[in-house]
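Q: attaching a predicted model along with its sequence, questions to come.
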Amino acid sequence: MRNGRSRTACDVAMRYLYTAIRTNPPAQVFAQLAFGFALADADPRFVGVNIAAPEHDPVAVRDYALHMQMIAFLKARHPKVQLSLHAGELTLGLVPSRDLSFHIRDAVQIAGARRIGHGIDIAYETDAPALLAQMARDQVVVEINLTSNAVILGVKGSDHPLSLYREAGVPVVLSTDDEGVSRSDMTNEYLRAVTEQGLRYADLKQIVRNGLHYSFLPGDSLWQDRPGGARAAACVSMDAPGCGAWLAKNVKAAAQARLERDLQAFEAGHLEEPLDLRVGSTVRI
């Protein structure tokens, strides 16, 4: 506290995801991607590379496979650079049905994306069950953008594939896509998840943990495998000897430790009974 005012805002840390524009001519897209990979390799403020712009644009449709090959080519030369690719931001009526069958698959299997933005056309992908199983096994996370998908694609409620991803065990996070375009914020995205998708507190807790575990923050995770499961050996208990020093060396784990303390404080003040919210728990409130 300083002068009676909270300094919480001063704790906000910014990271950047470099984004190439998929509607430009191929040579320009490649130049943008090459610059983005080099930038992310050289500047730790840039945590990864993305490709965006309307996926149903004629140029984006025509060059989609080429773009994935470009990204794979550059990823092989910059293996430490992380990829979060907008893929599958499509629905019936926007593009011919054949173009609904491979965008997410190519982003995962050819480009090597660790995060998928939108992923709306998953049910139309060739052999969708096998693709979902792979994404669940490899923990390829899907960024769910409820407001954006409702406004831009008209996909909402039971038509949205959020429940499909969750039932398949694919990790998901909530995102705004673009606050300036959608006029939305993260609070509204969580509200929509509850009111439109039927998520409960246990679901939201898992999603907020996912947000840090699958982020591109540097360092090890607080969790050995999936968030909410077994903790890293150094911090099985927050009071364990050496835990503080280990957290100081791992930015991601330190952020997760702060989240766990915040969740514990929230639950102590707002929940009447303690909940067992471990991975696999069926408790819902």
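A: Cool, the structure landed.

Q: please count neighbours and contacts with C-alpha atoms only from this point.
A: Noted.

Q: go ahead and report the secondary structure state at residue 215.
A: coil (DSSP: H, G, I helix; E, B strand; the rest coil).

Q: got the contact list for it?
A: By CA atoms under 8 Å, 6 or more residues apart in numbering, the residues touching residue 215 are residue 252.

Q: and residue 193, that's in a helix?
A: Yes. Under three-state DSSP, residue 193 sits within a helix.

Q: gap between the residue nearest to it when sequence neighbours are not counted and residue 67?
A: By the measure of CA to CA, 6 or more residues apart in numbering, the closest residue to residue 193 outside its immediate chain neighbours is residue 199, 5.8 Å from it. Distance of residue 199 to residue 67, given as CA to CA, to the nearest Å: 35 Å.

Q: more neighbours, the two?
A: Taking neighbours as other CA atoms under 10 Å, residue 199 and residue 67 compare with residue 67 leading, 21 against 17.

Q: now that one: which helix or strand?
A: helix 58-77 (DSSP states H and E).

Q: tell me the angle of the helix or strand that that helix is followed by relative to helix 58-77?
A: Going down the chain from helix 58-77, the next helix or strand is strand 82-87, by DSSP H and E. Angle of strand 82-87 versus helix 58-77, following axes from the mean of the first three to the mean of the last three CA atoms, to 10 degrees, is 160 degrees.

Q: what packs against the very next helix or strand once past strand 82-87?
A: Beyond strand 82-87 on the C-terminal side, the first helix or strand identified by DSSP H and E is helix 103-106. Applying 3 or more CA pairs under 8 Å, 6 or more residues apart in numbering; DSSP states H and E, we find helix 103-106 packed against helix 58-77.

Q: what residues of the helix it packs on count as buried?
A: 60-61, 63-65, 67-72, 74-75 (16 or more other CA atoms under 10 Å).

Q: cool, and stretch 18-29?
A: 18-23, 26, 29.

Q: out of the residues you listed, which two sit at the greatest distance?
A: Pairwise distances across those peak at 17.5 Å for 18 and 26 (criterion: CA to CA).

Q: returning to that earlier point: make TSV out of the buried residues of helix 58-77 and add distance to residue 81.
A: Formatted as TSV, these follow (distance: CA to CA, whole Å):
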residue	distance to residue 81
60	23
61	25
63	22
64	20
65	20
67	16
68	15
69	16
70	14
71	11
72	11
74	9
75	7
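
Q: ok, second structure coming up, stack it against the first:
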Amino acid sequence: MLAVPSAAMADSASEAEAAKVFDTIREEPQMLRMFLQAMPKGADLHNHLSGTPSAEDYLGWAAAEGYCADPATLGLVPAPCEGADKIGRIAAERPFLYARLIDRLSTRGWQAGVDSDEVTGHTQFFKSFDLFGMVARDNVAPMMMVALRTAAGDNLTYLELMHNPVVMGPYVMGASADPLGEADLAAWLDREIPAIAPHIAAARSELDAEEAETRTGLGCGTEGAEAACDVAIRYLGSALRALPPQQVFRSLLFSFALSDADPRFVGVNIVMPEDWAVAMRDYDLHMAMFRLLEERYPDVHVTMHAGELAFGLVPPAAMKDHMAKAIASGAERIGHGTGIAYEADAPATLARMASEGIAVEVNLTSNAVILGVEGDEHPIDLYRSFGVPVTLSTDDQGILRTDLTGEYERAVTEHGFDYAAMKQVSRNGLEYAFLPGTSLWRDGNVGTPIDACSATFVSRMCKTALANSEKARLQLALEQEFEEFERSSARFAGAAYEAGSE
């Protein structure tokens, strides 16, 4: 158990030793990978469930369900399928075709510079979802198992997963495609809310079954329980911004109502490409929808994909205010935020994010592949220079062929993060998670404990103050994991370091 305050830990011998090891190995890719993989990580706050499994996972599930591959498009075709080859047979007998399927269902080929029939990483990335969509719909629990196992392999404490229940789809798509103006929103909402309850009940029942299947598959609660069972998980419902307005509003209402009704859903997001024509056209309308629903559901947390744009992807004028408008419309966190430097009053937006503790969910691999924004062009260092809280996350790690450790690696190799910065990012994940309860840290000053815990984390006063806080419980667990990790950090350094330390 921890018996020292966090402020003291910052200068502890074990933390200093870990920082020394880190500095020694940061230029050694394999040692750096081992170190960062074992390093405790607080949270992944920007993770789409359907984008987490790998192409190989989807192909395995498709093979088990009798799917075939269309020889012309390499799309997945459900059984019975004539004129196409069974996925299982392709995997066993045609390895080069199977490799092409993997490239088709992910960005692997695009990232390697092969299979370049797709013009951009942006196009290849978003097309992948269409290709495995039917398989994903029927394998939610297996997807959850993949997500939790991957998180456990990254030594992650908490996973905040974007996941829309399957029953949400028919409800959303059943809305009219007719126009809907901002002046019509309140009346439309008053008509819609009375009919939402049975859909929310169905969604909660669906999640009950999926979580039960997931726990069974992982052996949770048994002697053979996998490490994945120890990863805390919550969900975010998501609006679908590229649909007609009434369908977007239904997806947003569904997400707010579900989050309000079920504590497993801790907030709401908005997804689909921000640069698509409908999303650009209706951006202000969507912000008005958020503001209205926040009035009706004041306890629901909000994070938004905003500023997921790059210079040249859209006209420069289109990059002037998306993040500012998202924050003005209630966003407590911003996902991606790559376009911040192109906003009309970026310094004011950055200052507001810093002063109000509006964190940015940074997805380095995603931004590089989808937007071409990486290295010095990425604003992660700009955010840090303004004091904006930064978290690192994976976005769609299966499609992007990455994991959270890989995102930490990029922060080190491309942006010069030192050990203290990596530890801060890890702690930030839990501080800015939408978990219930009092934080371990005082007034958002991550690393400085609340008064009740300033002397020790194991006093009766500290335990009483944090007794009913899930957030603080996970933060304390993370601190304990860091203490253990730092005490044994020298094992990652190799013989040369050991000799020099004697």
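A: Okay, I see it. Here the structure is a predicted model, which means the values were calculated and not measured.

Q: so the residue nearest to residue 193 of structure 1: helix, strand or coil?
A: Applying three-state DSSP: residue 199 of structure 1 is coil.

Q: cool, the one 10 residues further on as well?
A: Taking three-state DSSP as the rule, one finds residue 209 of structure 1 in the helix state.

Q: alignment lookup: residue 285 of structure 2 to structure 1.
A: Under the alignment (TM-score structural alignment), residue 285 of structure 2 maps onto residue 66 of structure 1.

Q: for residue 347 of structure 2, same thing?
A: That one, residue 347 of structure 2, aligns with residue 129 by TM-score structural alignment.

Q: quickly find the element holding that match.
A: Counting by DSSP H and E, residue 129 of structure 1 is part of helix 128-138.

Q: so how far is that helix from its chain's centroid?
A: Mean-position distance between helix 128-138 of structure 1 and its chain equals 16 Å (CA atoms, centre = their mean, to the nearest Å).

Q: would you mind getting the average deviation of it from structure 2?
A: Here the mean offset of helix 128-138 of structure 1 against structure 2 after fitting is 0.7 Å, by mean CA distance after the TM-score superposition for structure 1.

Q: which parts of structure 1 are strands?
A: 16-21, 46-52, 82-87, 115-118, 141-144, 172-174 (DSSP state E).

Q: in CSV: the ones you listed, plus distance to residue 105 of structure 1.
A: Compiled in CSV, these are given as follows (distance: least, CA to CA, whole Å):
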stretch, distance to residue 105 of structure 1
strand 16-21, 20
strand 46-52, 15
strand 82-87, 9
strand 115-118, 10
strand 141-144, 13
strand 172-174, 17
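
Q: can you tell which of the ones you listed is closest to residue 184 of structure 1?
A: Nearest to residue 184 of structure 1, of the strands of structure 1 and by CA to CA, is strand 172-174 at 12.1 Å.

Q: for that closest one, grab the matching residue range in structure 2.
A: Taking TM-score structural alignment, strand 172-174 of structure 1 hits residues 390-392 over in structure 2.

Q: other residues contacting the matching stretch?
A: Contacts of stretch 390-392 of structure 2 (CA under 8 Å, 6+ apart): 44-45, 359-364, 380, 383-384, 404, 407-408, 425-426, 428-429.

Q: repeat that with 6 Å
A: 359-362, 425, 428-429 (CA atoms under 6 Å, 6 or more residues apart in numbering).

Q: am I right that residue 62 of structure 2 sits in a helix?
A: Yes. Counting by three-state DSSP, residue 62 of structure 2 is located in a helix.

Q: next, count neighbours for it.
A: For residue 62 of structure 2, using other CA under 10 Å, the count is 26.

Q: report the contact partners of the aligned residue in structure 2 for residue 12 of structure 1.
A: Using TM-score structural alignment, the equivalent of residue 12 of structure 1 in structure 2 is residue 231. By CA under 6 Å, 6+ apart, residue 231 of structure 2 lies in contact with 157-158.

Q: mind running it again at 7 Å?
A: Neighbour list for residue 231 of structure 2: 148, 152, 156-158 [criterion: CA atoms under 7 Å, 6 or more residues apart in numbering].

Q: any idea how far it lies from residue 215 of structure 2?
A: Relative to residue 215 of structure 2, and taking CA to CA, residue 231 of structure 2 is found at 12 Å.

Q: what is the neighbour count of the counterpart of residue 267 of structure 1 in structure 2?
A: Using TM-score structural alignment, the equivalent of residue 267 of structure 1 in structure 2 is residue 486. Neighbours of residue 486 of structure 2 under the rule other CA under 10 Å: 21.

Q: isn't residue 486 of structure 2 right next to residue 19, touching?
A: No. The pair residue 486 of structure 2 / residue 19 is not scored as a contact, 8.6 Å apart, by CA atoms under 7 Å.

Q: which ones are touching the most centrally placed residue in structure 1?
A: Structure 1 has residue 143 as the residue nearest its centroid, 3.9 Å off, counting by CA atoms, centre = their mean. Counting by CA under 7 Å, 6+ apart, residue 143 of structure 1 makes contact with 116-118, 172-175.

Q: thinking again about what came up before, the match of strand 172-174 of structure 1 vs structure 1, average distance?
A: Looks like 0.3 Å for stretch 390-392 of structure 2 (mean CA distance after the TM-score superposition for structure 1).

Q: pull out the buried residues from stretch 93-105 of structure 1.
A: So, applying 16+ other CA under 10 Å, buried residues of stretch 93-105 of structure 1: 99-105.

Q: now for the match of residue 267 of structure 1: which residues touch it?
A: 14-15, 18.
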